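In: any chance you could fold what I've pasted below:
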Amino acid sequence: MRRCLVVAILTLFALAGAQASEPEHRVLFIGNSLTYVNDLPNAFASLAPDGTRMDVDMIASPGASLADAMRNPLVTKALTEGGYTDVILQERGGDAFCPAACRQEGFSTLPAMRSAREASRMARAAGARVFYLGTWQSSRETNEALEFGERAIASASGAAYVEIAEPRRKLMQTHPELAWTHADGQHPGYATTAMMALRLWRAMFGVTPTTVPCVAGEVHYHAPKPEGVLHIDLSRKPRTCLVPSDAVRKLAVDP
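Out: This is a model prediction of the structure:
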């Protein structure tokens, strides 16, 4: 009897130890160059407080739409079998654009709707929360059409929408000294990547980060692993911080 009791206690300790070593959050980013330029997943992971158990992965290829992603068996396997607790979807820039004609036709001319809904359905069926991370255009008018489409897609997909376009445009006006656009004139600059990381963290965990988003290792411009799953090594010390510390709250909350 005593022997059985000892075995039972040891088994409980082993199970508790295994559970303690498992990550509390498994996060998957699915996107494209807007996601991997400046290492958004890496910057996001750097916001985790000490002691946080977290895994962060990314599947992203140059110029990829969510429709492209859903044709990739690697993506569908990750969504259904990866054990992720949180999935972030980011569409190719402009694909969610929904001008007046699109709205009048009930989104039937918005191809991005179908792929986002399918990705979200798979993720939620596997027990994950889904977040639809916005993109941006250059003017208030184009941002309005883009955000209309993004909100509609997020709502139809059962995903939480993380708005970027209009807050970014307004912050660019009030803080022009920050690096909003990459030197190529198209991709996110450090400030835009930091803003996405901060607002996404706030949406996912309900708290406003106070830490500067930083990147460990090389800051990527080209896709670091276009044919596979990139795993962010959280043990590496952050090396490149994307914005000054006094910009963090502005990027996370304003306007």
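In: please count neighbours and contacts with C-alpha atoms only from this point.
Out: Will do.
In: isn't P213 right next to C241, touching?
Out: Yes: A contact is recorded between P213 and C241 when judged using C-alpha atoms under 8 Å, the distance being 6.0 Å.
In: so which of these two has more stuff around it?
Out: For P213 versus C241, the count of surrounding residues by other C-alpha atoms under 10 Å is larger for P213: 30 against 16.
In: please generate a structure for the following sequence too, so the two can be compared:
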Amino acid sequence: MPRFLSTALASITMLATIFVPSMLAGCKSAPTAPGFPEGTVRVLFIGNSLTYTNDLPGMFAAVAQQAGRTDVRAAGVAFADFALEDHWAEGTALSSLAKNRWEYVVMQQGSSALAASQSNLRTWSLQFDSKIRAAGATPVMYMVWPTVDRTFDFPAVRESYTNAAFAIDGLFAPAGDAWVAYGNLNALYAADGLHPTTAGTYLAAIVLLERLTGIRVELLPATIPGSAIAPNDVRALQRAARTALDRNPARPRAVPQ
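Out: Predicted coordinates:
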């Protein structure tokens, strides 16, 4: 079932709501930014279940709050099994770009490791780039991960998302490469072998957070909002994020080797 996800961080409390569009009423509303005051960092996530599982936008905003950044706001448009071309056809993400002011727009689809999928990711990233730039925002390519039975595809996933970021002169957020750096993939994949655990979502969130706000991952608390994961394990996740961020430039200039 498709989902529309919207999150907002209030000054003290992070508010996260998942909406299921009413298909009977034919009613879908684009994410708006009520309560998002001037001077905030506004981030729109466009993706699929890899974004809405564990509420990545909400985690992103909550970790920013942990670091004392109450100026960070995040919202998302995420539908199950959607690629960027599906978002283009469905229209909610485009409506939000037209109606709201975002500073960053984070995009992801599936692993996009195969040659045809890499081409598809580049093509539709370029399509969205024109709308994102027209709205005054910066595009961000959020590298995800392959299914657990295709972990050999990690290098191709990295290449695909890096090339898409290069094609649009956008930012590259190497979340999937941080998974590789962490090493213990069993702790990051949920039982279905595709979606992230809370630890996997946290790792993606902190990679994105440093890349977009400059909040250094190693300076974050050794806790995950709403989770009892041990501090030592949280520090290991932060070290993996540091490794991935250090070996992947924010704006790729060449195909990764």
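In: what is the longest helix of structure 2 by residue count?
Out: With residue count as the measure and DSSP state H as the assignment, structure 2 has helix 115-134 as its longest helix.
In: next helix or strand past it?
Out: The helix or strand immediately downstream of helix 115-134 of structure 2 is strand 138-142, counting by DSSP states H and E.
In: what stretch of structure 1 does the helix or strand following that next one fall on?
Out: The first helix or strand that comes after strand 138-142 of structure 2 along the chain, using DSSP H and E, is helix 154-168. Mapped onto structure 1 with TM-score structural alignment as the criterion, helix 154-168 of structure 2 occupies residues 143-157.
In: and for stretch 78-90 of structure 2?
Out: Stretch 78-90 of structure 2 corresponds to residues 60-72 in structure 1, going by TM-score structural alignment.
In: ends of that stretch, how far apart?
Out: By C-alpha to C-alpha, to the nearest Å, the extent of stretch 60-72 of structure 1 from end to end equals 11 Å.
In: check structure 1 for its longest helix and report it.
Out: helix 2-21.
In: strands along structure 2, start to end?
Out: Applying DSSP state E to structure 2 gives strands spanning 4-9, 14-19, 41-47, 72-78, 104-107, 138-142, 171-173.
In: now the fourth one against strand 4-9, angle please.
Out: What that stands for is strand 72-78 of structure 2. Interaxial angle of strand 72-78 of structure 2 relative to strand 4-9 (axes from the mean of the first three to the mean of the last three C-alpha atoms, to 10 degrees): 170 degrees.
In: mean deviation, strand 72-78 of structure 2 versus structure 1?
Out: Relative to the matching residues in structure 1, strand 72-78 of structure 2 has an average distance of 1.2 Å after the fit, by mean C-alpha distance after the TM-score superposition for structure 1.
In: quick one, that strand and strand 41-47 angle?
Out: With the same axes, to 10 degrees defining the directions, strand 72-78 of structure 2 sits at 20 degrees from strand 41-47.
In: quick one: distance of strand 72-78 of structure 2 to the chain centre.
Out: The offset between the C-alpha centroid of strand 72-78 of structure 2 and the centroid of the whole chain comes to 9 Å, using C-alpha atoms, centre = their mean, to the nearest Å.
In: before we move on, what about the fifth one?
Out: Shown here is strand 104-107 of structure 2, whose average C-alpha point lies 7 Å from the average C-alpha point of the whole chain (C-alpha atoms, centre = their mean).
In: so that strand aligns onto which residues of structure 1?
Out: Using TM-score structural alignment, strand 104-107 of structure 2 corresponds to residues 86-89 of structure 1.
In: same question for the third one.
Out: Under the alignment (TM-score structural alignment), strand 41-47 of structure 2 falls on residues 25-31 in structure 1.
In: and the matching stretch against structure 2, how far off on average?
Out: Stretch 25-31 of structure 1: mean distance to aligned residues in structure 2 after superposition is 0.8 Å, counting by mean C-alpha distance after the TM-score superposition for structure 1.
In: OK, contacts around T123 of structure 2?
Out: The neighbours of T123 of structure 2, taking C-alpha atoms under 8 Å, 6 or more residues apart in numbering as the test, come to nothing; the list is empty.
In: any idea how far it is from A164 of structure 2?
Out: For T123 of structure 2, the distance to A164 of structure 2 (C-alpha to C-alpha) stands at 8 Å.
In: mutual contacts of those two, please.
Out: Shared contacts of T123 of structure 2 and A164, counting by C-alpha under 8 Å, 6+ apart, come down to nothing at all.
In: can you report how many residues lie near the counterpart of M141 of structure 2 in structure 1?
Out: Counting by TM-score structural alignment, M141 of structure 2 corresponds to Y132 in structure 1. Y132 of structure 1 has 25 neighbours, counted by other C-alpha under 10 Å.
In: thought Y132 of structure 1 was touching Y161?
Out: Yes: in this structure, Y132 of structure 1 sits in contact with Y161. The criterion is C-alpha under 8 Å, and the distance is 4.9 Å.
In: intersection of neighbour lists for the two?
Out: Applying C-alpha under 8 Å, 6+ apart, one finds that Y132 of structure 1 and Y161 are jointly contacted by E150, A154.
In: circling back to that earlier point, contacts for the match of strand 104-107 of structure 2 next, please.
Out: With C-alpha under 8 Å, 6+ apart as the contact definition, stretch 86-89 of structure 1 has outside contacts at 25-31, 66, 116, 123, 128-133.
In: change it to 10 Å
Out: Outside stretch 86-89 of structure 1, the residues within contact range by C-alpha atoms under 10 Å, 6 or more residues apart in numbering are 25-32, 35, 41, 56-58, 66, 79, 116, 119-120, 123-124, 127-134, 154, 159-162, 200, 204.
In: same check, this time on stretch 214-221 of structure 2
Out: With C-alpha under 10 Å, 6+ apart as the test, stretch 214-221 of structure 2 has contacts from 63-64, 66-69, 203, 206-211, 231, 234-242, 245.
In: 8 Å - rerun?
Out: 63-64, 66-67, 206-207, 209-210, 235, 238-239, 241-242.
In: and those, which are buried?
Out: When burial is judged by neighbour count using 16 or more other C-alpha atoms under 10 Å, the buried members of the contacts of stretch 214-221 of structure 2 are V63, A64, I206, V207, L209, E210, R235, Q238, R239, A241, R242.
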